[in-house]
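K.L.:
structure for this input, please:
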Amino acid sequence: MATPKILIIDDEKHMCWALEKAMRQEGYIAISASNGMDGLKKIKDEMPSLVILDLKMPGMDGMQVLKKAREINPRLPVIILTAHGTIDTAIEAMKMGAVDYVTKPFDLVELNIMIKQHLAVTQLQTEVNFLRSELAKKYGNIIGQSTAIREVIQIIEQVAKTSATVLITGESGTGKEVAALSIHHNSPRCEAPFVPVNCAALPEQLLESELFGHEKGAFTGASSRKPGRFELANGGTIFLDEIAEMPPNMQAKLLRILQEKTFERVGGTETLRVDVRVIAATNRDLRQLIREGLFREDLFYRLNVVQIHLPPLRERREDIPLLVEHFIQKFGTAYKVNSISPEAMSLLEQYDWPGNVRELQNIVERASIICRGHEIQPEHLPSEIQRIHTQKRGIIIRFPDQGLSMEQLEKELIVKALEKSGGNQTKAAKLLGISRSAFLYRSQKHGIF
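P.N.:
Reported below is the predicted structural model:
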């Protein structure tokens, strides 16, 4: 691991000298800057591991430097140096992203412990990000830590080693093709082609030609022999998306290739044999389609050797922050966005996502485009998501005809919130948009409990 580099930004030269000496004694690389502009330049050029920043400096003060530093590197840990009289400002700086603060005169041992703790956290975050990126390489872009997604990844890991046919189910936008790619990339067939086919996008005659190829003159416009997708996928994997939309005649031909591994091109007589793994996907209930006579039962059992169900995003909301972070990183270079506000993230976590992960990706990209700063805010989200807060909270009180004083109104709101939350104080406070301690204070003030 590289030796951590500590940057000290302070207009007092003796303070910079003393801290540089102390940092070198601890085994760190130490550099300093005597003003905010020079400090920001060194953050860009030197890429320090941690910054010690004095709040009170002439010209550009510490708060301004902190704001600019966060724009340059949102993950850079910044420890604030402050005098006793400006502790409130230091706390405000922590709200802006500083990791800690010490008051002058400070205990050097305490500062060293603080630095080690925050460097350890940064190192841990770096390792976690590395492991996530490695996991993404290994399993495509399946991102998440929820139980449901961990189970999906475990099944993929097991089935990838085999040549078993796989049926992937799940709503539109849940990432069925990503899962199919993950199976292929982690299988012995990974060096061979992965060939996707959308069964709903092609009419029956064209679909047959696409899958099995055709001979010259097989139909009008067939001016030359064309290999089909099964031929192109030989040795690898073919992914049949929207398999439920495949016409009955084509279902019979697909059944044959699954059973015998053989087929003929359209207009041809030569029987061709291929070694292809089949992965199919659908967002529909195939068993219901079987009952309606729209899907062959024997084909279903041939496809359903291993089934992987991808849960909708609303059933794994704990994965939303990870997905948002991934998409921000994906679009960040193009649109200069590197973070999202807690308020905007909260709205995304509450939304039901009918379009699932695909919809989330589109919304993050849209927000990145219209965001003029570096952080996505609630106003950058679509109106249907911005309205969630109001809808969730609802109207908890109906105003009576007679007027109420502010005191009476506050008490009435607290009582209604308690009723709506079933007496749960934390939930009632959340309904009113205040902290639990503020809720308790107001409740006691009105003699509610």
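
K.L.:
when you work out contacts or count neighbours from here on, use the C-alpha atoms and nothing else.
P.N.:
Will do.

K.L.:
check which residues of stretch 425-441 are buried.
P.N.:
425-429, 431, 436, 439-440 (16 or more other Cα atoms under 10 Å).

K.L.:
please read the previous query as pertaining to stretch 298-315.
P.N.:
299-300, 302-304, 306-314.

K.L.:
quick one on the thing from earlier: mind listing which of the buried residues of stretch 425-441 are in helices?
P.N.:
425-429, 431, 436, 439-440 (DSSP state H).

K.L.:
quick one: contacts for Glu204?
P.N.:
For Glu204, the contact set (Cα atoms under 8 Å, 6 or more residues apart in numbering) comprises 246-247, 250.

K.L.:
then Glu191?
P.N.:
Going by Cα under 8 Å, 6+ apart, the list of residues near Glu191 reads Gly236.

K.L.:
so which strand or helix has Phe205?
P.N.:
Just to correct that, residue 205 is Gln rather than Phe. Using DSSP states H and E, the element containing Gln205 is helix 204-212.

K.L.:
now show me the structure for the sequence below, then we'll compare the two:
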Amino acid sequence: MTVEQSGKRRVLIIDDEDIIRDSVSTYLEDSGFTVDQAGDGEEGLARFDAHPPDVVLLDLRMPRMDGLEVLEAIAGQLDRVPVIVVTGAGVLQDAVAALRLGAFDYVTKPIVDMAVLEHAVNRALEHTRLLEENRRHQAHLEDEIRSRTQDLHARTEELLAANAELKKEMAIREKTAAALKQSEARLTEIVSIFEGFIYTCDAGFRLDFVNRKLADHVGADVAGRICHLALYGLAEPCPWCRHSDVFVGQTAHTEFYNEKDGRWYDAVQAPVFGGEGQVRNLQAVVLDITDRKATEDWLRQREAQLAEKARRLKSNMRTASRFGNIIGKSRPMQTVYENILKAAESNAHVIIYGESGTGKEMVAKTIHDLSDRGSRDFVTVHCGAIPDNLIESEFFGYRKGAFTGADQDKSGYLEAADGGTLFMDEVGELNLSMQVKLLRAIEGGGYTPIGSSSVRQADIRIVAATHRNLRSSVASGRFRRDFYYRIHVLPIHLPPLRSRKADIPLLVNHFVSDFPHGDRLPVIPQRIIAAMQRYDWPGNVRELQNTVHRYITLGEIDFLDLPQTSDDNIDEAATESARLPSIPCNQPLSDAISAFEKDYIARLLKENQWHRSRVAELLGIDRRTLFRKIKTHGL
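P.N.:
Sure thing, here's the model as predicted:
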């Protein structure tokens, strides 16, 4: 190696003999090296650390710290900085020990020919250069292998993902995916039992493989023929084919209708790569989805029918006087009906707010009946009526022998409502401990019956009800925030009866019709109904029902502000008759009847605030007939 090639390499000479250091330093500097000197091992280590050299000339016999100790100190750096030991001819065993410690070479004293020393230095530097190049080359190879391995892994993942998507309707998907990793032979074996069609073709549309299922379908082994002609009977490439995209490395997913056999297919076309990464073939996996298409069409039609049914139901709610067993057509109740429909279409938990007697349980039952769970059990739990020491056994059940008196297994509310709806009335009365356990059960953690060690799961929908303000209960710590948000998904607020007094006549009529009456339907005078509409009904619908039944039974209502007659013994029918207008007695019967009809219809219209449907119902005629009579009499 020339001086120019050495590029001013730094040489550190560690020797306790000044004359040797100076002579070697002079020669090496003349040869183009930069030389640093140290008189003993300790100084040499200091200079080594301060200015790392490219090569070290190390004397083995030195005071304080000899050459072998220096070698041990820099042993971790010998692969980067070679060491040439200098020793006397009579102590070659020291040189051997130094070589074992990692020294690159040795020369013997006295150094007669400095060229030999220079040659050893250049050879050490060349060795280091080769080692460094080898390390860089090895690192480059490792990076290249790592990069190609990542590319290969990415391509493998892409192929696995494509095949997983292709075979999502196959029960043997996992087996197929595993087989693809193992070998092409294993893939061929699985392809032979695949229920769909698999084929590969080249860039010229020529088939080079078809699976047995496809060969049986077309009636022949069509390998070697043009794919669109052999498989689909088309002279030109199929309009749905993504041949050009696949041969640039893309995967395509298509659904198409094959006019040749009149069936629908789902096709995935993916590239098959060659050894150098180029796309060698197109691989297609085709599944017959005719039945699925028919099911999808049926579901779309069913969805449209249900949407139309819901639309008609919502439209009818605006004019109907009842919704299931719920009576009322006021604006607040129309809002309740709409919320009931929304809740019935969902499987989320519902909470119903309302005062006592507003019909919370009836609303909950209507939601259950209209939902997908309507065919399963509707289980009612009155949370405020269960003692704290029994509440866990009531909800979760218990096993025989769990406690004194448990002489047989007993199912709890959660097991009874499994698959159906659990109506929790007055949920605000639940204690905090039970809220935690119920929260765990409905969030999938399950529950354990008392006396059992097995965890059970319950598929339940909770419809809760309360007259309390649960937000205030959460703020005061009487109700858990996490349980509140778990059940407060679809809130429904029931209006009190005082907020929908227009529904009172409908409710009274319903309670009268529902009351056992034999052959004669009881009649509640309009003045009584009007008085009922002036009352605020703190007990709401339940109080109204009890009042109607009491009036039918006893003929009195003690809390309504009604005008009193001068004689309590006067017959009600006579009183009502006295209120009818007098009719002259000197006219034909038809005129008298017409006059009475006019006055009677006018009075009913006035008493019912011109509610024509209600008046028609009271008269026992249809609305059209009533309208005709109103027009005839000029009302």
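
K.L.:
which of the buried residues of stretch 425-441 of structure 1 sit farthest apart?
P.N.:
Leu431 and Leu440 (13.7 Å; Cα to Cα).

K.L.:
shared neighbours, these two?
P.N.:
By Cα under 8 Å, 6+ apart, no residue touches both Leu431 of structure 1 and Leu440.

K.L.:
next structured bit after whichever helix or strand Ala602 of structure 2 is part of?
P.N.:
Using DSSP H and E, Ala602 of structure 2 falls within helix 589-607. Reading on from helix 589-607 of structure 2 to the C-terminus, the next helix or strand found by DSSP H and E is helix 612-619.

K.L.:
Provide the aligned range in structure 1 for that next one.
P.N.:
Across structure 1, nothing matches helix 612-619 of structure 2 (TM-score structural alignment).

K.L.:
that helix: what's the following helix or strand?
P.N.:
Toward the C-terminus from helix 612-619 of structure 2 - assigned by DSSP H and E - lies helix 623-633.

K.L.:
report all helices and strands that that following helix contacts.
P.N.:
Secondary-structure packing of helix 623-633 of structure 2 (3 or more Cα pairs under 8 Å, 6 or more residues apart in numbering; DSSP states H and E): helix 612-619.

K.L.:
so for the helix it packs on, what gets flagged as buried?
P.N.:
In helix 612-619 of structure 2, counting by 16+ other Cα under 10 Å, buried: 612, 614-616.

K.L.:
please state the offset of that helix from the chain centre?
P.N.:
Relative to its parent chain, helix 612-619 of structure 2 has a centroid offset of 53 Å by Cα atoms, centre = their mean, to the nearest Å.

K.L.:
what's the angle from it to helix 589-607?
P.N.:
130 degrees (axes from the mean of the first three to the mean of the last three Cα atoms, to 10 degrees).

K.L.:
what's the angle from helix 612-619 of structure 2 to helix 623-633?
P.N.:
90 degrees.

K.L.:
now for helix 612-619 of structure 2, which elements pack on it?
P.N.:
helix 589-607, helix 623-633.

K.L.:
same thing but 7 Å
P.N.:
helix 623-633 (3 or more Cα pairs under 7 Å, 6 or more residues apart in numbering; DSSP states H and E).

K.L.:
show me how far the helix it packs on is from its chain's centre.
P.N.:
With Cα atoms, centre = their mean, you get 60 Å for helix 623-633 of structure 2.
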